[in-house]
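K.L.:
Task: produce atomic coordinates for the following.
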Amino acid sequence: MELDLGAVRAFVAVADDRHFGDAADRLGLTQQATSKRIAKLEASLGTTLFHRARTGTELTEDGAAFLPDARALIALADQAVRSVRAPRRPLRVDVLGTRLSPTELIRSFHEAHPEVEIDIVTSRGLRSGQPALLSGAIDVAFARVTGELDPAIAYQPAYLEPHHLLAGRKHPLAGRRRVRMADLAGTVVSMPGNEPGSEWADYYHHLRHEFGFGVETAGPDFGLDHMLDEIARSADRCTFGGERMRVPWHAGIVQLPVVDPTPLYPWSMLWHRRNRHPALPVLIEHIAERVRPFDPATQWLPPGEPVR
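P.N.:
This next block holds a predicted model:
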């Protein structure tokens, strides 16, 4: 036997209001339609649920016994509907670091769509972003895609970010307008944030082997401001930054575009294929419309980079 949820809902309303007319008004039905639903339910159950009188309506013994389960059935049905409807909550976005370019991508999206609420979170890149997407802890992650992703995760290119060199004013390259990759041969680039096993450490492994510079990862990572102070005091230290990275102004630091070729850091946007947040398709379209194509004649990416 299958119960009609509309009839069960009418039964609960009448049980609460003790009056068919009042229940009908609350349900947005006529009194006759409400009576028909109750009659149908009673026929399905093979019992009488209400005693009807001029002064109102009272539950029968069977009606009182049925009421708790009827309430639970309606509550479960309402919960099932809510589970497939898009939740009205902020879009949760993992940007890896708030100084990095994905934050600027999301800021641009928010300016174009101020009605979308956004929560910014940070983590440790692809290693933590993928599990968070699978668990539903976040809606979107930005990372460089390496290795095999879980089939439930979709992704698209988000930004091929050109590199800049950050150097102190006493550095031999500081007086130039731009730096060629060949000029960095034999240079040691400070990158204490290169975590072993991270997708960015892998990227710089390929870059340094291609162009013959060294990477120094020793020492604790006290953050960008501290590293800029150290670079500004040095005559030979430097580091890389991205074109849209928020680098704090520093009197002792110059920021130079890197060319011939320009290394690009391939940011991708990742999400769960079954995510139904209403703002997600809007963000996907916004990001896709702004991706610049890769030019192999003037730009560099690691071999086999999955840019599509």
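K.L.:
make it CA atoms for all contacts and neighbour counts henceforth
P.N.:
Noted.
K.L.:
In contact with Phe213, which residues?
P.N.:
Residues near Phe213 by Cα atoms under 8 Å, 6 or more residues apart in numbering: Leu184, Ala185, Gly186, Thr187, Val188, Val189.
K.L.:
So which of those sit within helices?
P.N.:
Within the contacts of Phe213, no residue falls in helices by DSSP state H.
K.L.:
can you list those in JSON lines and add neighbour count and distance to Ala251?
P.N.:
Below are the contacts of Phe213 laid out as JSON lines (neighbours: other Cα atoms under 10 Å; distance: Cα to Cα, whole Å):
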{"residue": "Leu184", "neighbour count": "18", "distance to Ala251": "23"}
{"residue": "Ala185", "neighbour count": "14", "distance to Ala251": "26"}
{"residue": "Gly186", "neighbour count": "12", "distance to Ala251": "26"}
{"residue": "Thr187", "neighbour count": "15", "distance to Ala251": "23"}
{"residue": "Val188", "neighbour count": "17", "distance to Ala251": "22"}
{"residue": "Val189", "neighbour count": "21", "distance to Ala251": "20"}
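K.L.:
Switch those over to a markdown table; also include distance to Ile74.
P.N.:
Output for the contacts of Phe213, formatted as a markdown table (distance: Cα to Cα, whole Å):
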| residue | distance to Ile74 |
| --- | --- |
| Leu184 | 69 |
| Ala185 | 71 |
| Gly186 | 72 |
| Thr187 | 69 |
| Val188 | 67 |
| Val189 | 64 |
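K.L.:
and for comparison, fold this next one:
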Amino acid sequence: MDTEAVRSFVRAAELGQLRHAADELGVTQQAVSKRIAALERELDVRLFTRTPRGVELTLDGQAFLPHARTIVTGVDRAVTAIGPGSRALRIDVLGLRSAQAVVLHDYWRSHPGTDLDVVTLRVDDPRVAVAAVQAGDVDASFRSVTDPAALPSDVRMIHAFDSPLELLVGPRHPLARARTLTPSRLRRHRIWVPGIAPRSEWAEFYDQLATDFDLRVDAAGPNFGNEVLLDILADSADVATLVGSRDRYVWPANHDLRRIPIAGPTLAYPLSLLLPRADPHPGLRAVIDHFSNLAPLPEPVWRPSWATTPGGGQQEP
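P.N.:
Next up is the predicted model:
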């Protein structure tokens, strides 16, 4: 089996675009496409389906992906074992437009010599991320295990930073003209957050948030992606959603969407980092130090009950 074809498959699956995978691998999009086509012929299955926005995994592709990652990791480790230096620091983020990716990009811009590999595992269950850390597939993962007792002894979780929430609404929403909002002003308004996955950390976060502030958080309906959500908000007079203040969203100018900060208290989504207890990647220390230099949130701050306190657990990695 051509390991470079497997590597091309993994990066295309993680990035959702053949072009982006080609850019990262330093080859042409046609080369990536040919490698994946050859791999599909060898396996006698289709691994991707084409969409207007890129590629999506088939069921066979989803089944093959974790094993393909193991193949790529094994090859990388084999090369590292006989070569000078060590491989890039590999950190898993929830998405390339997420607050985690934004903060990591800020770190990389201020430390341009850093050999950093940002990946997306595309899993909802934090136990899968824990397993990836244990296996060495990633050096750290931006995931939270809400029950610390469930963490295996060889993985630890530290507080990275807090992401304050903002209300995102269209121009016709009754709260659209507000400069800031208190959580109490969100009551009785429909807050639509599609795609809340069972057993995920954000499912527990929104459950506690809705209970503590008597909010109407609606997860009904399929998640068709951010573009569809933004289109709906732009046309709606009663639907809003919550986003992280550092999350990147891009919409057409005529949508005229409004991001409104929430304070009194600030609603903080706590972002944690999973990493191995023994022999963590040496590049992690500088990244964690970067988190500690982020501006503190305006007090008072609400966090879910399972959140570690800022600065808590940030011992030497």
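K.L.:
And the TM-score between them?
P.N.:
Remark: TM-score between the superposed chains equals 0.68 [TM-score structural alignment, normalised by the length of the first structure]; 227 aligned residues with a Cα RMSD of 2.4 Å.
K.L.:
mind listing which of the contacts of Phe213 of the first structure are in strands?
P.N.:
Among the contacts of Phe213 of the first structure, DSSP state E puts Val188, Val189 in strands.
K.L.:
For the contacts of Phe213 of the first structure, which two are the farthest from each other?
P.N.:
Farthest pair in the contacts of Phe213 of the first structure (Cα to Cα) is Ala185 and Val189. Separation: 10.4 Å.
K.L.:
Where in the first structure does the lengthiest strand in the second structure fall?
P.N.:
Using DSSP E, we find that the single longest strand of the second structure is strand 155-169. On the basis of TM-score structural alignment, strand 155-169 of the second structure is assigned to residues 153-167 in the first structure.
K.L.:
Tell me the buried residues in that stretch?
P.N.:
Residues of stretch 153-167 of the first structure classed as buried: 153, 155-167 (neighbour count, 16 or more other Cα atoms under 10 Å).
K.L.:
rewinding a little: tell me the one of the contacts of Phe213 of the first structure nearest Leu67 of the first structure?
P.N.:
Closest approach to Leu67 of the first structure among these (Cα to Cα): Val189, at 72.4 Å.
K.L.:
State the helix or strand in which Ile284 of the first structure lies.
P.N.:
Per DSSP states H and E: Ile284 of the first structure is located in helix 280-288.
K.L.:
What residues sit buried inside that helix?
P.N.:
For helix 280-288 of the first structure, the neighbour count (16+ other Cα under 10 Å) marks Leu280, Leu283, Ile284, His286, Ile287 as buried.
K.L.:
The first one maps to what in the second structure?
P.N.:
Matched to the second structure by TM-score structural alignment, Leu280 of the first structure sits across from Leu284.
K.L.:
and stretch 218-234 of the first structure, which stretch of the second structure?
P.N.:
Using TM-score structural alignment, stretch 218-234 of the first structure lines up with residues 220-236 of the second structure.
K.L.:
Quick check: buried residues in the matching stretch?
P.N.:
So stretch 220-236 of the second structure, judged by 16+ other Cα under 10 Å, has buried residues Leu229, Leu230, Ile232, Leu233, Ala234, Asp235.
K.L.:
How about the contacts made by the residue nearest the centre of the first structure?
P.N.:
Geometric centre of the first structure, nearest residue: Val140, 1.8 Å, by Cα atoms, centre = their mean. Residues near Val140 of the first structure by Cα under 8 Å, 6+ apart: Leu91, Arg92, Val93, Asp94, Leu133, Met269, Leu270, Trp271, His272.
K.L.:
Take these and map them onto the second structure. Which survive?
P.N.:
Among the contacts of Val140 of the first structure, the contacts conserved in the second structure (both residues aligned by TM-score structural alignment, their matches' Cα atoms under 8 Å) are Arg92, Val93, Asp94, Leu133, Met269, Leu270, Trp271, His272.
K.L.:
CSV please, covering the residues you listed and showing distance to Ser108 of the first structure, neighbour count and secondary structure.
P.N.:
What follows is these, written out as CSV (distance: Cα to Cα, whole Å; neighbours: other Cα atoms under 10 Å; DSSP: H, G, I helix; E, B strand; the rest coil):
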residue, distance to Ser108 of the first structure, neighbour count, secondary structure
Arg92, 16, 20, strand
Val93, 14, 25, strand
Asp94, 15, 28, strand
Leu133, 22, 23, helix
Met269, 15, 24, strand
Leu270, 18, 27, strand
Trp271, 19, 25, strand
His272, 22, 22, strand
